[in-house]
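**Q** Pasting a predicted model and its sequence here:
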Amino acid sequence: MTYCVGMRLDDGLVFMSDTRTNAGVDNVFTFRKLFTWSTPGERLIVLQTAGNLATTQAVVSLLNERMKAPEDRNPSILEVPTMFQVAKLVGDTLREVVRSQTAKGPTADSTFSATIIVGGQIAGSEPRLFLIYPEGNFIEASDENPYFQIGEAKYGRPILLRGYAPDLAFPDAVKLLFLSFESTLKANLSVGMPLDFLVYEDGSFSDDRQKRITADDPYFRDLSVKWGEAIRIAIASLPDVEL
C-alpha cells in the first residue's frame, strides 16, 4: 500500500510519501513515490503516486520520455503554461496508461488504477495543488480542502484535522506530517520507511529542500517517543470519568 500527503500552506507547499510497496507479506520492496521536474527560476512540479506500481511507473516514464522526444511531447509538463494544464496532462497520461492495461478502460476499482497528487508553481501564478483520480479527472486544493491524502489515509487523517493551519511554518508542518505518518506506520504494516519529503517555498522554483528519512533516523525516533509521552501526559491531565 502507500501513504502520501500534499499540503498547501500560506508560504508554499509540503509533500511527504512513504516508499513501501508489496504483493504479499513476504514480497516487500522500496520504491520512490515522490518525483520532481524543474526549470530553474521558472517552474517546479512535484508528483506523488499511489496504486498499482506498474501503472504509476508507466505514467512517470511517459512524462519523462515526452520531455526527451520532441515528436512525443504533446506537449511536455515543462512546456505547458499553467499548473492546471500540468494536472490535465498528468490526468490524460494516467487515463492513457490505464486504458492500455485493461480492455474495459479506466475504472475506479480497476486492478491497474492509480491516484496521483501533483503540485508546484509556474512563474506568474501562485503555487497550486491537485488530486488526480484513476479516471484522469481531478480537483484542486482550496481553503476548505487544503491538503490531499492518497493511499492508506485513515490512520493519519485525525492528526491533520486537528493540527493543520494554513499559517503553519514549514518546520511545524513537517512535524505535523511526521506525526501523521508515525501513526500510520504503527497502525498499518503496508506503509513503511523510508519517508521522502519536500518543502517548497513560494517563488523559489527549487526542489533543494527535500530529504529522505530512514527507519534509524534519530530525529524521527525521538519525535515518536516524545509524541507517545505527550499523549500519555495529556490523558492524565484530563478530568476523570465517574466510574
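**A** Alright, I've got the coordinates.
**Q** CA only for contacts and neighbour counts going forward, please
**A** Noted.
**Q** Touching, L13 and F197? I think so.
**A** No: using CA atoms under 8 Å, L13 makes no contact with F197, being 10.8 Å away.
**Q** give the contact list for R221.
**A** A215 (CA atoms under 8 Å, 6 or more residues apart in numbering).
**Q** for comparison:
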Amino acid sequence: MTYCVGIKFDRGLAFMSDTRTNAGIDSISTFRKMFTWSKPGERVIVLLAAGNLATTQAVVSLLDERSKAPSERTPSLLETPSMFQTARVVGNLVKEVIASSAPAGQSQDAFSASFILGGQIKGSEPRLFMIYPEGNFIEAGSDTPFFQIGEAKYGKPILIRAYDRAMSFEAAAKLLMVSFDSTLKSNLSVGMPLDMLFYESDSFEIGFQKRITKDDPYFRTISDGWSDALRTAFGSLPDFSLS
C-alpha cells in the first residue's frame, strides 16, 4: 500500500510520501513515489503516486521521457500552459496506461493508480489536484486544502484538526510527520523512508527536500512526543461513571 499527502498553504505547497510497496507479506520493496519536474524561473511540478507499481512507473516514465525531449515528444509537462492543462495531460495518460494494461474484457481494477499533482506555472498561483484512475481530477480549495492517496484514514484526523492555512513550513513538517507516524503505527503496508518536499509560492524552484529514515532524530522525537501527548490527553479526560 502507500500513503501520500499534498497540502496547500498560504506560503505554498507541502508534499510527503512513503516508499513501501508490497506484493504480499513476503515481497516488500522500496520505491520512490515522489517525482518532480522543473524549469527554473518558470515552473515547478510535483507528482505523488499510489496504486499498481507497474502503472505508476509507466506513467512517470512516459512523463519523464517527454520532458527530456519536448520538441519530439508531446505533450510535455515543461510546455503545458497551466497547471489545469498539466492535470489533463497526466489524467489522460493515466487512463491510457491503465486501459492498455488490462487484457480485453478483463477488469482494470488490478492496474488502478491515483496521483496527487501540485506546482506552479508562471502567471498563475500554486495549484493542487488529485487525479483518479479514470483520468478525471479535482482541485484543492479553501474547503478542501489537502489531498491524500493510499492508506489515508489513519493520518487524516490530525490533518483535519491541526491544519491552518497560515502555518509555517516548519509547523507543516511537524503536522505531516505526526500524520505519517499515526499511519506507520497502524498499517504495516506503509513504511519508511519518507520523502518530504516544500514549494514556496512564486519561487519557481524546488524548495526544501528531505528523505527521512527510521533513525532520523527529529522524527523519533515527534513520534515519541506524540505518543506521550496522547496518553497525557487521554488521562486528563474525566472517567465514565458506571453508577
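**A** On my side now, so go ahead. Nothing here was measured: the structure is a model prediction, and the numbers come from that model.
**Q** who touches both of L13 and F197 of the first structure?
**A** Counting by CA under 8 Å, 6+ apart, no residue touches both L13 of the first structure and F197.
**Q** residue ranges for the helices of the second structure, please.
**A** Remark: helices assigned in the second structure by DSSP state H are 53-68, 83-101, 156-162, 169-186, 217-236.
**Q** how many neighbours does L13 of the first structure have?
**A** 24 (other CA atoms under 10 Å).
**Q** rewinding a little: tell me which of the helices of the second structure lies nearest to T144 of the second structure.
**A** helix 156-162 (9.8 Å; CA to CA).
**Q** what's the average distance of that closest one to the first structure?
**A** Mean deviation of helix 156-162 of the second structure from its aligned counterpart in the first structure after superposition (mean CA distance after the TM-score superposition for the first structure): 0.9 Å.
**Q** May I see the buried residues of that helix?
**A** Neighbour counts over helix 156-162 of the second structure (16 or more other CA atoms under 10 Å) mark K156, L159 as buried.
**Q** OK, contacts around the closest residue to Q121 of the first structure other than its chain neighbours?
**A** Excluding the flanking residues, the one nearest Q121 of the first structure by CA to CA, 6 or more residues apart in numbering is P127, at 4.4 Å. Going by CA under 8 Å, 6+ apart, P127 of the first structure touches G12, L13, G119, G120, Q121, D202.
**Q** try P75 of the second structure
**A** R66, V89.
**Q** Tell me the spacing between it and N92 of the second structure.
**A** Counting by CA to CA, to the nearest Å, the gap from P75 of the second structure to N92 of the second structure is 11 Å.
**Q** list the contacts for T86 of the second structure?
**A** T86 of the second structure touches L77, T80, counting by CA under 8 Å, 6+ apart.
**Q** hmm, back to that, would CSV of the contacts of P127 of the first structure with distance to K226 of the first structure be doable?
**A** Converted to CSV, these look like this (distance: CA to CA, whole Å):
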residue, distance to K226 of the first structure
G12, 28
L13, 26
G119, 32
G120, 33
Q121, 35
D202, 31
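**Q** and which of those is nearest F181 of the first structure?
**A** L13 (17.2 Å).
**Q** From V225 of the first structure, how far off is that closest one?
**A** Look at L13 of the first structure and V225 of the first structure: by CA to CA, they are 27 Å apart.
**Q** now stretch 98-107 of the second structure, how far from the chain's geometric center?
**A** With CA atoms, centre = their mean, to the nearest Å as the basis, stretch 98-107 of the second structure stands 26 Å off its chain's centre.
**Q** Likewise for stretch 130-148 of the first structure?
**A** Remark: stretch 130-148 of the first structure is offset 12 Å from the chain centroid, using CA atoms, centre = their mean.
**Q** Now tell me what touches that stretch from outside.
**A** 5-9, 87-88, 90-95, 98, 106-108, 113-119, 128-129, 166.
**Q** Buried only: go through those residues for me.
**A** So, by 16+ other CA under 10 Å, the buried ones in those are 5-9, 87-88, 90-95, 98, 106-107, 113-119, 128-129.
**Q** show me what contacts A58 of the second structure?
**A** With CA under 8 Å, 6+ apart, A58 of the second structure has these contacts: V97.
**Q** Per the alignment, it pairs with which residue of the first structure?
**A** Aligned against the first structure by TM-score structural alignment, A58 of the second structure finds its counterpart in A58.
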